[in-house]
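K.L.:
Sequence and predicted structure below; questions after.
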Amino acid sequence: MWAALSGPQAGYAEAAGDAARYLPEIAPFCALSDPADPAAWRDLTTLTHHAVLTGPSLTPPPGWVEESRMRGVQMVGTAMSAAGDPEAVPLTEHDVPEMLELVARAQPGPFRKRTLDLGRYLGIRAKDGRLVSMAGERFRMPGWTEVSAVCTDPEFRGQGLGARLTLAVAAGILTRGELPFLHAVHDNENAIRLYGRLGFEHSADVVFASFRYTG
């Protein structure tokens, strides 16, 4: 996250010393140059008193209270190949209301009204024109881009739409000469197996945690 917010995505960040966060309308995530450094946490208090962070481990200094913690896995497409999908259509700011409605139904994780600014998003529509599946790009650092917001309307699950869009988004990343990576909840075994079949390999165990500064 720090590599993204201090690098390619600095234009979407608010920064203070060794801390940064995405603009609130883009994403809820914050970052520290060194999560073990209390000074970086002090810098973070100048940006926000409520921080969502991710990393291999997160232990805040006194003054910060943990509100939630979720175990996850990071997977990378180091040796994968991918291809576009003829039914995948680019999504633009005009599609954001529909995207937010789909996120509300499918619950893929954080997605806000300007998350689309972070990268390329693709969707698949039903015959009646409804947006029923989507995936896109979120965190980006030199040489790497995250595949994120992979979700399908519950009514249309089981048809492989999420897998197709994951591959289509990954194909665009690979075409740029970058490598795709993604995250999954630790106990979402079905998703982890699916991503493995698509060519993603386990890279690291991570945590996603929310903290509040109480002083």
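P.N.:
Happy to help now that I have it.
K.L.:
drop to CA atoms for contacts and neighbour counts, all remaining ones
P.N.:
Noted.
K.L.:
The most centrally placed residue in the chain: what secondary structure?
P.N.:
In the chain, the C-alpha closest to the average C-alpha coordinate belongs to Ser148, at a distance of 4.4 Å (Cα atoms, centre = their mean). At Ser148 the chain is in strand, as set by DSSP: H, G, I helix; E, B strand; the rest coil.
K.L.:
wait, what's in contact with it?
P.N.:
Ala135, Gly136, Glu137, Arg138, Leu182, His183 (Cα atoms under 8 Å, 6 or more residues apart in numbering).
K.L.:
one more structure, for comparison:
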Amino acid sequence: MSSTASIETPTSTSHILDNPAWAALTGPHAHLAERVGRAARYPADVAGFHALTDHDDPRAWADLAALVGPGGTAALRGVNPAPDGWEIVRSGQGVQLVDTALRAEPDPEAVVLGAADVPEILDLVARTEPGPYLPRTVELGTYLGIRHEGRLVALAGERLHPPGWTEISAVCTDPDHRGRGLATRLVRAVAAGIKERGDHPFLHAAANNTRAIRLYESIGFTLRARTRFSLLRRTGPAVAVAPRESAADPEETAQTRRCSL
């Protein structure tokens, strides 16, 4: 994968999935959003995503600087190189896949997981490393699990939720129970709930996780985009941002609306 192909800039967003975190944080997940003007993020114990309306807009970066504070960090997709006043701490290549032929169906063994199950979820995630999962990530959507003799052994659920789309995430299986198709069954079951409410499933994976990508493609997902995910640190001075109401800013409102189409 070339570095050029992996870079996304949501400046002229033609599809809502070009900037899914912003679309989610200003749409179905707005009740969770921490926002300063053209920058937004999830609470630190919910998800690590930050988002901007436009990566080429200095005002969005100024808003992000105000949101994270001096020395603060932000996890963004599609940033390379870092703008003035920021440095890339680390980055990785990723892929975005969308459902084109997935057979979605409920699973009789799948159980809905909630706040009481978080300790077990965190334990399974720590042992399988499907990606970041935090104490309140369960609030982002429906999470399903499969138990064996009472113990949680497989997991999948919903994360980013741009209007009309829902990301399937945290797909993992206990090493002692792999090879039984549990992950596929849970992906199908989560997708069934997504499609039942009229949304389309999509997901992300690390570009070097070829095993997972092959699995997703074999069950009906298709590669849509390649991207870069980066953790950036604010190195510049604190930025003073004049307070304003988002709804009173016609340009900002228009940008938000475009991201939600």
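P.N.:
Done, it's in. The shown structure was predicted, so the numbers you read here are calculated from the model rather than taken from an experiment.
K.L.:
Would you pull the TM-score for this pair?
P.N.:
Here the TM-score for the pair of chains, by TM-score structural alignment, normalised by the length of structure 1, is 0.96; 213 aligned residues with a Cα RMSD of 1.1 Å.
K.L.:
For the stretch 51-200 of structure 2, which segments count as helices?
P.N.:
Applying DSSP state H, counting those that start in this stretch to the stretch 51-200 of structure 2 gives helices spanning 58-68, 118-128, 182-196.
K.L.:
now those in TSV, with distance to His148 of structure 2 and mean neighbour count?
P.N.:
Shown next, in TSV, are the helices of the stretch 51-200 of structure 2 (distance: least, Cα to Cα, whole Å; neighbours: other Cα atoms under 10 Å):
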stretch	distance to His148 of structure 2	mean neighbour count
helix 58-68	42	21
helix 118-128	13	16
helix 182-196	11	22
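K.L.:
Throw these into a markdown table and include distance to Asp99 of structure 2, thanks.
P.N.:
Output for the helices of the stretch 51-200 of structure 2, formatted as a markdown table (distance: least, Cα to Cα, whole Å):
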| stretch | distance to Asp99 of structure 2 |
| --- | --- |
| helix 58-68 | 31 |
| helix 118-128 | 24 |
| helix 182-196 | 9 |
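K.L.:
Of those helices, give the one that comes closest to Leu231 of structure 2.
P.N.:
helix 58-68 (12.4 Å; Cα to Cα).
K.L.:
Does anything pack onto the closest one? Which helices or strands?
P.N.:
Applying 3 or more Cα pairs under 8 Å, 6 or more residues apart in numbering; DSSP states H and E, one finds that helix 58-68 of structure 2 makes contact with strand 34-36, strand 39-41, strand 50-52.
K.L.:
mind checking which of the ones you listed is nearest Ser218 of structure 2?
P.N.:
Short answer: strand 50-52, nearest of the helices and strands packed on helix 58-68 of structure 2 by Cα to Cα, at 30.9 Å.
K.L.:
Could you list the buried residues of the closest one?
P.N.:
Of the residues in strand 50-52 of structure 2, those buried by neighbour count under the rule 16 or more other Cα atoms under 10 Å are His50, Ala51, Leu52.
K.L.:
Stretch 132-148 of structure 1 corresponds to what range in structure 2?
P.N.:
Using TM-score structural alignment, the residues of structure 2 aligned to stretch 132-148 of structure 1 are 153-169.
K.L.:
Between the two ends of that stretch, how far is it?
P.N.:
End-to-end distance for stretch 153-169 of structure 2, by Cα to Cα, to the nearest Å: 16 Å.
K.L.:
Just the buried residues of it, please?
P.N.:
153-169.
K.L.:
before we move on, back to that, which among the contacts of Ser148 of structure 1 gets closest to Ala40 of structure 1?
P.N.:
For the contacts of Ser148 of structure 1, the nearest to Ala40 of structure 1 is Arg138 (23.5 Å; Cα to Cα).
K.L.:
who's in contact with the closest one?
P.N.:
Per Cα under 8 Å, 6+ apart, neighbours of Arg138 of structure 1: Thr115, Leu118, Gly119, Thr145, Glu146, Val147, Ser148.
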